[in-house]
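Engineer: Fold the following, please.
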Amino acid sequence: MFDPLEHPGIPVDHHGRHWHEFDVEPLDTRATDPFTLRRISVMAAVEANAEHFDRQFANRVQDADARRSVNRLGDATAARRRHIAAVRAPVRGAAEYAINRERAAFDTAGWAARNEREPDRSWAYRQRAWQHLERLRRSAESGDRAHLPWASQVADEVDGLWPPRTTAPPRSWTYSAPVTQPLSLLHDWMVHAGDRRAAGYRPEARGGGWEALVVHESASCYLYYAFMAEEDDPRLRPMWELHLQMQLAHLHAASDLLRRYSDRDSHEVIGEGLPEPVTLRTDRPLVWVHEPDRPKRNRKPPDSGPDVLELLTAQHARTSRLFSRAGSTGDGAHMAFGDLARLIAVHEIAEEQMIHPLVRRLRPDDQLADRLLDEERRISDALSDAVRAAAHGHLDDTVGGLRDMVTAHSRREEHDEFPRLRRSVPVQERREMGRAVRAAEAAAAADAGPRDPARAVAQAADRVRDALADLT
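Structural biologist: Below you'll find the predicted structure:
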């Protein structure tokens, strides 16, 4: 258990010396893991609320020295908020802004509803999540009618998602601002920060004041600690670690004020340690339900589908989900690994025959395509080893290494290769390549045949090669 009071952090007066250490370039929305983008959006909104709380709290403090101390905390929080805002992905239009905002708010409210221990609060967060889901559906349909291919993908994702038919609260949906529960306070912050209409939210500090300040600072420590543990982007993890060290100093400053003016110890308020971090990326059921038999919205799909880079990025995300299922226990793990093996084979062949040659043609002197092809050969060898291990019941011995290789390879493609193609290849050409990949994937899925992974992978690979040869 992580006890933030055992770590001193970086003193508040020294924060200005460390901003130059992590000068992160603004992230490309299309080439960045969506959960990384959501962490950035959530943390920027939470820091804005934290700054507002510090300013409000300082205005209520009577002692001049204490007021200066709290104002210094607010100044440092504002600097962190600006630092986070500098790496947020640039928005390319009003439609993209609306969809990104509602998607992040939907995920945030769902995250809070899953992990909130108080039934009334959990129900209220579910209601908020369903409201954002409906707004997300409307925004995606508007973008779909404007023939934005990425909006069409979002519309497809949410088309079958509906709130449960029975939505009555367990007792009452009215809830008050939390005081001494860091996790509940964190949920309250995140949900309010995710709602654009709550820009005027004024955090309350009931129960004496200094205790609330300690709880607020500990909640921010918890959030930075959880995001640092979850982040796998090498550009962002050092930033979360730096901000955590700064926030730890905030907590110690608040603890000193609590001890000086209330004669209480912080452990009496927040306990002996923070709960184990929960993550935005989770396999736990979300607050929506999937009802494939329920009538879908009538919307006319655009004439052009997603381009090849969007398709391959979606396959990366699907691969990650299948790895999680293949690493679980039970009969479903073997079936998930069979689907995973076929998907990796189809994906790598499509990139080998369409994407990497295009990169080599655009930049003949660049060695990126050769490095990626070499990685794919190693992935193919590791996949063969995993297939053989699965046939003998020893899948756990190999799937972890395969997952690390595939994850690193996918991230390198999304960071280095895909942005170059997005800048250099016309949209219409990318869409034509996307149609070819979809046709090849459909050919690989047709008559999937035996559930034996080795034979299934070989058959899928042959079908993809034949389909791409006919289409290109």
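Engineer: Please make it C-alpha for all contacts and neighbour counts, starting now.
Structural biologist: Noted.
Engineer: Touching stretch 40-47 from outside, list them.
Structural biologist: Outside stretch 40-47, the residues that touch it by Cα atoms under 8 Å, 6 or more residues apart in numbering are 77-78, 80-81, 84-85, 88, 104, 108, 189-190, 193-194.
Engineer: to the chain's geometric centre, what's the distance from it?
Structural biologist: 13 Å (Cα atoms, centre = their mean, to the nearest Å).
Engineer: Next: stretch 174-187.
Structural biologist: Relative to its chain's centre, stretch 174-187 lies at 23 Å (Cα atoms, centre = their mean).
Engineer: want to put them side by side, so please do this one too:
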Amino acid sequence: MAFDPLQERGVPLDEQVRDWRELDVTPIDADRCDPYTRCRIITMNGIEVEAMMFSHHLARHCRDQEIRRQLARVRYIEAQQQKAVNWLLPGSASVLETTIAYEQVAVDLTAWVARMEPDAYLKQAYEFGVLEDFDHLYRYANLYEMIEHRKAEKIVDQLTEVMPGRPTCLHHRDPADNVREPYDRRRTEPLSRLHALTIMSAEQQTMNFYMNVGPMYMEPIARRLYQEIGLIEEEHVTHYESLVDPGESWWEMLLNHEYNECYLYHSFMETESDPKVKNIWELHLNMELEHLRLAAELFKRHDGRDPDQVLAPALPPPVTFEPNKGYVRDLLATQIDHTTLGTGYVREAHERFSKMQEAIMGGEKPPSEEVVDDNRAISGLEYRLEIEGPHPGGLQLRR
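Structural biologist: This next block holds a predicted model:
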């Protein structure tokens, strides 16, 4: 039976505050956990961070003190949820191991969304982005082998291939060419709204993570690589946030945020393999049902519409972390040479792209190329994990 979060009652808001003991969650085992459990944790951390930041921005544009107080109450619970989720990650994992997991999220979550997206233009936006995150995974895997002397397959567990995608050095574009056309809120499928908000939130969290952890490294190549890919993640956030219709009211955006949290917690509760983590997804879902009810009341009062006019009548099929190797390989074979021009995509290096390349490169090899050269010099060959035959471009296997 389909699950309609608007028809469900959750935990009352005044019963949702947790004490320190409840927030002191047991982290997953970095060496034995399902890699996709870690991916779900990273995803929900990004979703909760976006929920909090959106609530802050709404509060800064709202004059009604009672609404600001309600937002603050819900936001505090979101902050507790974010801490519980993010603290599931183990302290024994290095920053670089977590980074590789972030890129596994970017590859397999974005690929799954692209496969499920009903709108052709939005689908193309996700397909374009996934080939870039796929290459980031490859660059960080080489850094991991070089400075920690370990293999990325320990983290991705052969669920996600590690090999070159669209070369990272070609991701630096004129900022204006990162802005896409938004969906039309009056005509788009409810699922498309959820997809756009999910991928925007996940990429935003990746951008924030790299901004904060990059300077913590002593190795010059690591610092430079995080800086380069961190700049590209900013481009990706621009790319994905521009898909959202800016004509949505604050109340409609709040409603979408809360509905999307219900959707994702329900999805992960349905697909989680770790019983302890699954219990957290279920608890948070029951909290989010109340957050959604409160957002729906604000929407009806201030937007003058019924939530059913913009939301799906029931949750779509669950968001699923699963291997996307064949799908990504097809994209590598057909779209690896794409770049952007205006709100569309082209295959040739146009004038604005070339000008940006000259400005950012400064006549030198970028860190994303240096890291592969340096690892090749140390290890003999760059690191790759290819599972289903050779790279579509004819590159050689390295395990």
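Engineer: Save the contacts of stretch 40-47 of structure 1 as a markdown table, and put in secondary structure, distance to S69 of structure 1 and neighbour count too.
Structural biologist: A markdown table is the format used below for the contacts of stretch 40-47 of structure 1 (DSSP: H, G, I helix; E, B strand; the rest coil; distance: Cα to Cα, whole Å; neighbours: other Cα atoms under 10 Å):
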| residue | secondary structure | distance to S69 of structure 1 | neighbour count |
| --- | --- | --- | --- |
| T77 | helix | 13 | 24 |
| A78 | helix | 15 | 20 |
| R80 | helix | 17 | 24 |
| R81 | helix | 19 | 20 |
| I84 | helix | 23 | 22 |
| A85 | helix | 25 | 16 |
| R88 | coil | 29 | 21 |
| A104 | helix | 33 | 23 |
| T108 | helix | 32 | 28 |
| W189 | helix | 23 | 25 |
| M190 | helix | 25 | 23 |
| A193 | helix | 25 | 25 |
| G194 | helix | 29 | 25 |
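Engineer: quick one: the helix or strand hosting A458 of structure 1 to chain centroid distance?
Structural biologist: Following DSSP states H and E, one finds A458 of structure 1 within helix 453-471. Put simply, helix 453-471 of structure 1 sits 32 Å off its chain's centre (Cα atoms, centre = their mean).
Engineer: for stretch 34-54 of structure 2, same thing?
Structural biologist: On Cα atoms, centre = their mean, the centre of stretch 34-54 of structure 2 falls 8 Å from that of its chain.
Engineer: what comes up buried for it?
Structural biologist: Using 16 or more other Cα atoms under 10 Å as the test for burial, stretch 34-54 of structure 2 gives 34-52, 54.
Engineer: For the residue most central in space within structure 2, give its distance to F321 of structure 2.
Structural biologist: Central residue of structure 2 (Cα atoms, centre = their mean): A202, 2.2 Å from the mean position. Taking Cα to Cα, to the nearest Å as the measure, A202 of structure 2 falls 14 Å from F321 of structure 2.
Engineer: swap in R69 of structure 2?
Structural biologist: Distance, R69 of structure 2 to F321 of structure 2, using Cα to Cα: 37 Å.
Engineer: Comparing the two, which shows the higher neighbour count?
Structural biologist: Between R69 of structure 2 and F321, F321 has the larger neighbour count (other Cα atoms under 10 Å), namely 23 against 12.
Engineer: Right, I'll call it a day here.
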